[in-house]
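Asker: below: sequence and its predicted model.
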Amino acid sequence: MTSAYLFLRKAKSKELTLVYVGLRHEEGYLRVSTGIKVLPKSWDGKKHQIKRNGISQVFIPPYLLSQMNGAEETSFLNRFLIEVCRFVDSRQSLSLDVLKSDVKDFIRNSEGDYLTDFYQDMKRVVSESKIQGIEVSKEMIQSKINQYQTRERESVTMLNYFEDFILRSEKGVRMPKGKKVDQNTIRTYRATLRVLKSFLMDKGVEDIYFGDVNLNWVADFKSSMSQKRNWRSATLGKHVARLKMVFREAYEHGIHTNQIFQTSAFNVETSVGQGIALSDEEIKKFVDVKLPLKGKLDKVRDLFVIMCHTGLRLSDAKRISPDNIIKSKEHFYIEIVQEKTDAAVVTPISGVVWGILEKWEMSSPPIISDQKFNDYIKEVAELVFGEDETILQTHLEGGKVVSKRVSKSSLISSHVGRRSFATNSFRKGIDSITIRKITGHKDSKSFESYVKISEREHADLFRKQLESINYKSK
């Protein structure tokens, strides 16, 4: 990582010239004027500072003059230049455009600029209120004052940072756990950004600073998304989790000091997962259903059956190649590094899966997008179950518990394959630790959400285990 440096715009000039701060950024070069002008002969090129004897030949911009408060000029200006460099160094992870804007705001962070902006903004508020027939209240004025007090502390808004967060993810600059963010995840970031923009628009606000977010704002966001959009708790939870991620990273980058993301305000109450799991008999129906050979539904059905038999995620099942097939003690296995966790897993190959792999030249069927997969597998499920087979589903929707019957085929998605593998393995009496080694679940809590069996089935499994050690039950 390079460090910020100072240089003169015209190092050989005989007249006053601007002092610039620079940085060799991975996207190019940062060059921002500090507003300070010196004669080149008054500049120490080795120490990158103003010489002590050059103070009479220095131009000090107004936004710095107001902050000097009688301080010795050379020392004050050199300290300011050091602070500018430190500020640039602390924000190197930002994209070049956002970093440049951030540095300019830091340099010109003067009271006069904010007062002018505040005056213009308040004129706009009064004008718009007259048009709408609304009286300007004390609360409206105080809210605007709070916004500008926050602005003096922050130079990057939430939307600006979120957009930069996405841009850095796309360019591979932002690499959580040392791994590039995949396109599917980036699409979810964009979805949450659109939700945030829509919410702010509904509130008549173009943007917001992190420091403006309080408990009431978070509660309002959650209530608005839950009730007005009739979101299920799971959907709301995903968007809130992404906002929390952006909030945390902006905090770590020194963009703001608001620690509200660490409170329970960013938690979302979720109902018990209502996802379904298919039995071995139901999975066989998918194997047996007649489909056009190697057509789109055939490809999706085969990939789904592979997941049901191996416990692989869709992102991993799509990547199976001959290199992933290994043989050990007369048995064949699939060994693959999970795309999501970077952890290697090994799963046995059943006869059904072997037949599918042979059909596709020892690889998974040709790649298809996740969205298309989930659309097409529902079409296959309709052929298997028909539209009359329904299931009662209960979930939180719009903040209320809702129960309704839905067609079984509508619930089939890529997650059902992995969930069915975990559930059927557990039903067979395989211990959870072994199953987790196959599926790659790191903790029991996330694994347990995949196992879909009733309390009665738990009791039967427990009884069978007891009987296996000669325990007699009635």
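Answerer: Everything's here; your move.
Asker: could you use CA atoms for every contact and neighbour count after this?
Answerer: Noted.
Asker: so which bits of stretch 13-31 are buried?
Answerer: Neighbour-count burial for stretch 13-31 flags 16-25, 30-31 (criterion: 16 or more other C-alpha atoms under 10 Å).
Asker: with distance to Lys180 added, can I get the residues you listed in CSV?
Answerer: Formatted as CSV, the buried residues of stretch 13-31 follow (distance: C-alpha to C-alpha, whole Å):
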residue, distance to Lys180
Leu16, 46
Thr17, 43
Leu18, 39
Val19, 37
Tyr20, 33
Val21, 30
Gly22, 28
Leu23, 24
Arg24, 22
His25, 19
Leu30, 25
Arg31, 28
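Asker: can you pick out the most distant pair from those residues?
Answerer: In terms of C-alpha to C-alpha, the buried residues of stretch 13-31 reach their longest pairwise distance at Leu16 and His25, which sit 27.7 Å apart.
Asker: before we move on, back to that, between the buried residues of stretch 13-31, which is nearest Asp97?
Answerer: For those, the nearest to Asp97 is Leu30 (8.9 Å; C-alpha to C-alpha).
Asker: show me what contacts the nearest residue to Val19 once chain neighbours are set aside?
Answerer: Nearest residue to Val19, sequence neighbours excluded (C-alpha to C-alpha, 6 or more residues apart in numbering): Leu8, at 4.8 Å. Residues in contact with Leu8 (C-alpha atoms under 8 Å, 6 or more residues apart in numbering) are 17-20, 40.
Asker: and the comparison structure, right after this:
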Amino acid sequence: MELMNQNSVFVPQFDPQKMNGKLTYKVIIKSDYVRNDGTCALYLQVYLNSRKRIPLDISVKLDQFDKKKQRINKKCKNYKDYNLIIEKRLADINKIEVNYRLNNQALTLNRLMEELENPSLRIDYIAFAKRILEEQRGVLKHSTYRQQKGALSKIEQFKSPLYFYEINEQFLIDFRSWMKNSEKNKPATIEGTIKNFKKYLHAANKKGVNTELKFDDISVKKMVGDRTFLLPEELKILVKYRDSEFVTKSHKNILSRFLFSCFTGLRISDIESITEENFIGDHLAFTMQKTSKFIRIKLNQYANQMIAFPTLWEGKYTREHINRELKTIARQLGIKKNLHFHCSRHTFATNFLISGGRVENLQKLLGHSEIKETMIYVHIVEQIMDDQIDLINNLFK
């Protein structure tokens, strides 16, 4: 290592060096092109299986650049500032290379350039997570992408930027508290958000980003989501409203989708994806969006009748809008339940079992990979039966 001459700024000198047997870099002046002001541009030339020239946004005259030391000499009045810029860029490359080596990761030229161009990715959790999410967008299901993007938006709403050094146990406590008390999120929503937070923290830790709180320090509680369902008399109220002369067009369209799911158990993602071509006689054949499973189900009488309704396909609505309107409809009709689209799936499952359907068949209809997922509905029906058996106590009151 060399030091600059007396009375000059003390800046460490890096000779072109080979790292991991692949990476070399040096500062060069592009002497084959002289600008009108007599200066030439400086570049950082990097070799990593191939060559890349990185502009340093510095231009000096040929006699102001020391090719041996790869620094700007005193003939340039801004030599101290320019040399600091050069050193900063060299130090950035060295830091990236060392980090990859310590974490046993292969450093490529593309990765090196990405790290140099986006230094915030190793500083800010939000910037890092957004980049990873967009990289995975092509392989994630659309519903998964939406869900994870929503979780990141919630984290960003709580704190942005979120520096990696700020991620500790207290941050997690404060974040959970904010979701519960300020945002009034339900436990399932909170745990789902924490699960996504943990995913991107894991990715950062694997890339060598050090945090006080590691991903494996975070425990996510397994929550049973809201299992609100409608009873037959409540379904009749909705059908009557949909067929009335007072219903608005959007309510009619939204209720048609919701009721069709109440009679088939389809998720909203499947309602959005199926077309008339998926109906074969009195059967519906389609690939589930969430699980990629192909399923063929026989339509019951009510579902068959609804296929003829053009409102099943009319109008384009976001899921958020549909859920808001379902809550409005429930209030208007005096249904005192927190209605949202997924209630339709719970409604189908619960009424299927109440009507005598077998749990093994329900598992196939819902596309559950494990029977324990379906058994949740069995427990709900058992609770209903237990509650109703107590009604006999009123006979002698």
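Answerer: Arrived safely. Just so it is clear, the model here is predicted, and its values are computed rather than measured.
Asker: any idea how far the residue nearest to Val19 of structure 1 lies from Asn230 of structure 1?
Answerer: Distance, Leu8 of structure 1 to Asn230 of structure 1, by C-alpha to C-alpha, to the nearest Å: 58 Å.
Asker: list the helices and strands the top strand by length along structure 1 packs on?
Answerer: Counting residues, the longest strand found in structure 1 (DSSP state E) is strand 28-38. Applying 3 or more C-alpha pairs under 8 Å, 6 or more residues apart in numbering; DSSP states H and E, one finds that strand 28-38 of structure 1 contacts strand 17-25, strand 58-59, helix 96-107.
Asker: which other helices and strands contact the last one?
Answerer: Helices and strands touching helix 96-107 of structure 1, by 3+ C-alpha pairs under 8 Å, 6+ apart, are strand 28-38, helix 73-90, helix 158-171.
Asker: trace Lys195 of structure 2 over to structure 1, please.
Answerer: The alignment partner of Lys195 of structure 2 in structure 1, by TM-score structural alignment, is Ala241.
Asker: swap in Phe309 of structure 2?
Answerer: In structure 1, Phe309 of structure 2 lands on Lys359 (TM-score structural alignment).
Asker: now do Phe286 of structure 2
Answerer: Matched by TM-score structural alignment, Phe286 of structure 2 corresponds to Ile336 in structure 1.
Asker: number of nearby residues for the corresponding residue of structure 1 for Ile237 of structure 2?
Answerer: With TM-score structural alignment defining the correspondence, Ile237 of structure 2 maps onto Lys285 in structure 1. By other C-alpha atoms under 10 Å, 14 other residues sit near Lys285 of structure 1.
Asker: just the element for Lys285 of structure 1, please.
Answerer: For Lys285 of structure 1, the host element (DSSP states H and E) is helix 280-288.
Asker: same question for that helix: list its buried residues.
Answerer: 283, 286-287.
Asker: so the biggest helix by length in structure 1 matches what in structure 2?
Answerer: Longest helix of structure 1, by residue count under DSSP state H: helix 111-132. The aligned range for helix 111-132 of structure 1 in structure 2 is empty, by TM-score structural alignment.
Asker: packing partners for that helix?
Answerer: helix 138-153.
Asker: how big is the angle separating the helix it packs on from helix 111-132?
Answerer: Taking axes from the mean of the first three to the mean of the last three C-alpha atoms, to 10 degrees, one finds helix 138-153 of structure 1 and helix 111-132 inclined to each other by 150 degrees.
Asker: got the contact list for helix 138-153 of structure 1?
Answerer: Contacts with helix 138-153 of structure 1, where a contact means C-alpha under 8 Å, 6+ apart, come from 109, 114, 118, 122, 209, 211-212, 256.
Asker: ok now it, how far from the chain's centre?
Answerer: A distance of 29 Å separates the centroid of the chain from that of helix 138-153 of structure 1, by C-alpha atoms, centre = their mean, to the nearest Å.
Asker: for that helix, buried residues please.
Answerer: Result for helix 138-153 of structure 1 [16+ other C-alpha under 10 Å]: buried residues 147-148, 150-151.
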